[in-house]
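# Sequence first, predicted model second:
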Amino acid sequence: MSTISMTPERLDALCKRADQHKYDHGSALVLTGPALRTGAARLAARAALRVGAGLVTLGAPRDALPECTAQISALMLREVSEPLDLTLMLADDPRINVICLGPGFGLERENTDMLRTVLTCGTPCVLDADALTLMAEDRDLVTLLHKDCVLTPHAGEFRRLFPGLGEDRQAFSRAEKEDATWRAAEQTGAVVLYKGAVTTVANPDGVTALDTRDRPGCAWLATAGAGDVLSGMIAGLMARGLRPFEAAQTGALLHAQAAEAVGPGLIAEDLPEALPAVFKALGI
């Protein structure tokens, strides 16, 4: 068991060199749900771009395209209305090296097929929010998880996805939460980031923790959309080449540092915009 910290290796991984171009830093795809539900995925996509992914594409169903077009600038936009669209897109652009799915995605039955396509295509992925709920409702999807998946549940999602492992009272101790997170990772073979004031990150080989209870600014992360930003940060870091476990740890730490940089009054939109100041403070 160890504590997440900003090691020299982690700092080095966040740097960019002058002789590199955008595709040297990966290409992330963030999938959104229908019109009027695109905000969460747009937050995740913006975070992936701010954390340094070279290119980020928002994949949206046809009815959401006008809404997304009106809201984004630096992000790319493609129609992804059904699993076949996703399959063709990945075949057409093999540079896409991570997919983020869940924020604002929706719980409609047909979305299960899209999630199944993501899990079977072989592309590393970050799964949050509605993707986790879909898996809790269809346990066959859990069997498709693999080592290049990162799951980012909050307490309620963790309880639904891992019956018997989640918190059954007011709060776990740190040791109990670390153990539950490690057991969840061992069950699935994936990386699990269990969110909260103590955020624990595990893969089948180990577990780390970030305790933000003594960081007042992080209390303001209890706001809608903050978790969507975290999933986007992790996806962006994976696009840049960090392994899933390392990306989840680094994303959790940058997320907390961005919250501290903003402080009281924080809303989710502030977090990606705080990253340049965080990077500058780190000497990146």
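Sure thing, it's come through. As the structure is a computational prediction, the values presented were derived from the model and not from experiment.

# For the rest of this, base every contact and every neighbour count on C-alpha atoms.
OK.

# Just confirm Lys68 contacts Ala40, I think it does.
You called it Lys, but residue 68 is Cys. No - with contact defined as C-alpha atoms under 8 Å, Cys68 does not count as touching Ala40 (11.5 Å).

# do you know how far the spatially most central residue of the chain is from Gly283?
Centroid check for the chain by C-alpha atoms, centre = their mean gives Ser231 as the closest residue, at 1.7 Å. Ser231 sits at a distance of 24 Å from Gly283 (criterion: C-alpha to C-alpha, to the nearest Å).

# what does Cys68 give?
34 Å.

# now the helices: where do they sit in the stretch 151-284 of the chain?
In the stretch 151-284 of the chain, the helices defined using DSSP state H, counting those that start in this stretch lie at 155-161, 174-188, 226-239, 244-262, 270-282.

# Mind giving me the packing neighbours of the last one?
In this structure, helix 270-282 makes packing contacts with helix 39-50, helix 226-239, helix 244-262, judged by 3 or more C-alpha pairs under 8 Å, 6 or more residues apart in numbering; DSSP states H and E.

# Can you tell me which of the ones you listed is nearest to Met135?
Of all those, helix 226-239 sits nearest to Met135, with 16.8 Å by C-alpha to C-alpha.

# Return the list of helices and strands in contact with that closest one.
Using 3+ C-alpha pairs under 8 Å, 6+ apart, helix 226-239 is in contact with strand 27-31, helix 39-50, strand 96-101, strand 125-127, helix 244-262, helix 270-282.

# CSV please, covering the ones you listed and showing distance to Val118.
Converted to CSV, the helices and strands packed on helix 226-239 look like this (distance: least, C-alpha to C-alpha, whole Å):
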stretch, distance to Val118
strand 27-31, 10
helix 39-50, 16
strand 96-101, 8
strand 125-127, 8
helix 244-262, 16
helix 270-282, 25
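
# one more structure, for comparison:
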Amino acid sequence: MSPHDRDKSSPTDEWRALLPWPGPDAHKHQRGRLGVVSGGALNTGAARLAGRAGLRIGAGLVRLLCPPDAAPIVAAAVEAVMVSEFATPEGLARLAEPLDAVVIGPAAGLTEATVQNLLALSRTGAALVVDADALTLFRGRAGQLFDCLDRDDVLTPHEGEFERLFPGLLAQGREAAARKAAATAGAVVVLKGRETVIAAPDGRLGVNDNGVPWLATAGSGDVLAGMIGGLIAQRMDSFEAARAAVWMHADAAGRFGPGLIAEDLPDLIPSVLGDLWPG
């Protein structure tokens, strides 16, 4: 397939063969280490959703990286997910150094601190999944964000956030806009919507066609960010990880149907994975 071909994601596509199944001698550190940056004391739920999704999709270790006021709240609300506290961007970067991927943005806070935290993370070896607040904050200065990204990083905007980073680009159509955005940002772009478009900076493009309306609920995007981060932490190619996560996210929601809330999604992931497992 040419790098510029359009592709419809389905469970029979190439990403299925690339899913990172553990071997018989696997241990948690071999299965990938994911970090998720939490917001402040009253805004920890989004990070907890992302962290649980990262665990459910197979990351061997997930650590929530919390400002001091949030750490006691998060620690009381999680079990298998680990909790670490940071007070400065430099402290956050030190915590992220041993991690394979970090999600930043879900309820992280629309403050300059989030910008500085993202810039600090970009100087580590972790691949970044940039979502929500960490996208909105770069409105009018998107170049500052793009300068700190590389091809392993992933941006996950809905159309409003996409317009803030790439003003006017949607007029070209969603697929052309996503492809141009990925080339401009130098990172994978996941343009969310009824048919989510996934574009890589090298020209690869996937369009997911199993979207369901039940995903129109608060927190579902946080779960998707955690799923993408969890697959990347397991060293799956970022474009393929995004394609796989988007499909599995929609498939999980479709299995539940009406009444879905974001808290339901992580615990639906095992049944989705079970149907994809080649064993």
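Noted; the coordinates are in hand. What you see is a predicted model, and the numbers here were worked out from it, not measured in a lab.

# circling back: and the counterpart of the residue nearest to the centre of the first structure in the second structure, what does it touch?
Using TM-score structural alignment, the equivalent of Ser231 of the first structure in the second structure is Ala225. Contact analysis of Ala225 of the second structure by C-alpha atoms under 8 Å, 6 or more residues apart in numbering lists Ala50, Val103, Val129, Val130, Asp131, Thr156.

# How much space separates Ala225 of the second structure from Asp150 of the second structure?
Distance from Ala225 of the second structure to Asp150 of the second structure, by C-alpha to C-alpha: 17 Å.

# How about Arg63 of the second structure?
Taking C-alpha to C-alpha, one finds Arg63 of the second structure at 23 Å from Asp150 of the second structure.

# Looking at the two, which is more packed in?
Between Arg63 of the second structure and Asp150, counted using other C-alpha atoms under 10 Å, Arg63 has the larger neighbour count: 23 against 16.

# So what does His255 of the first structure match up with in the second structure?
Match for His255 of the first structure (TM-score structural alignment): His249.

# should've said Val150 of the first structure
Under the alignment (TM-score structural alignment), Val150 of the first structure maps onto Val154.

# swap in Thr133 of the first structure?
Looking across to the second structure (by TM-score structural alignment), Thr133 of the first structure lines up with Thr136.

# How about the contacts made by that match?
Here Thr136 of the second structure is in contact with Leu110, Glu161, Arg164, Leu165 (criterion: C-alpha under 8 Å, 6+ apart).

# can you check Gly232 of the first structure too?
Leu43, Ala44, Ala45, Arg46, Ala47, Ala48, Cys100.

# likewise Met89 of the first structure?
By C-alpha under 8 Å, 6+ apart, Met89 of the first structure has no neighbours at all.

# Which residue in the second structure occupies the aligned position of it?
Using TM-score structural alignment, Met89 of the first structure pairs with Leu95 in the second structure.

# again, but for Leu193 of the first structure
Under TM-score structural alignment, Leu193 of the first structure pairs with Val190 in the second structure.

# wait, doesn't its match sit right on Glu161?
No - using C-alpha under 8 Å, Val190 of the second structure makes no contact with Glu161, being 11.2 Å away.

# Comparing those two, which residue is more hemmed in?
Using other C-alpha under 10 Å, the more surrounded residue of Val190 of the second structure and Glu161 is Val190, with 30 against 22.

# What spatial separation is found between the more buried one and Thr217 of the second structure?
In terms of C-alpha to C-alpha, Val190 of the second structure sits 18 Å off from Thr217 of the second structure.

# now Leu149 of the second structure
Applying C-alpha to C-alpha to Leu149 of the second structure and Thr217 of the second structure gives a distance of 29 Å.

# Show me which of these two is the more surrounded one.
Leu149 (22 against 12).

# The more buried one belongs to a helix, doesn't it?
No - using DSSP: H, G, I helix; E, B strand; the rest coil, the secondary structure at Leu149 of the second structure is coil, not a helix.

# Next up, the contacts around it.
Ser122, Ala185, Gly186, Ala187.

# give me that answer again for 10 Å
Leu118, Leu119, Ser122, Arg123, Ala127, Leu128, Val130, Leu155, Ala185, Gly186, Ala187, Val188 (C-alpha atoms under 10 Å, 6 or more residues apart in numbering).

# and the match of Met89 of the first structure, that's in a helix?
Yes - counting by three-state DSSP, Leu95 of the second structure is part of a helix.

# Quick check: nearest residue in space to whichever residue in the second structure pairs up with Ala48 of the first structure, chain neighbours excluded?
Taking TM-score structural alignment, the alignment pairs Ala48 of the first structure with Gly54 from the second structure. Closest residue to Gly54 of the second structure apart from its sequence neighbours, by C-alpha to C-alpha, 6 or more residues apart in numbering: Gly230 at 4.2 Å.
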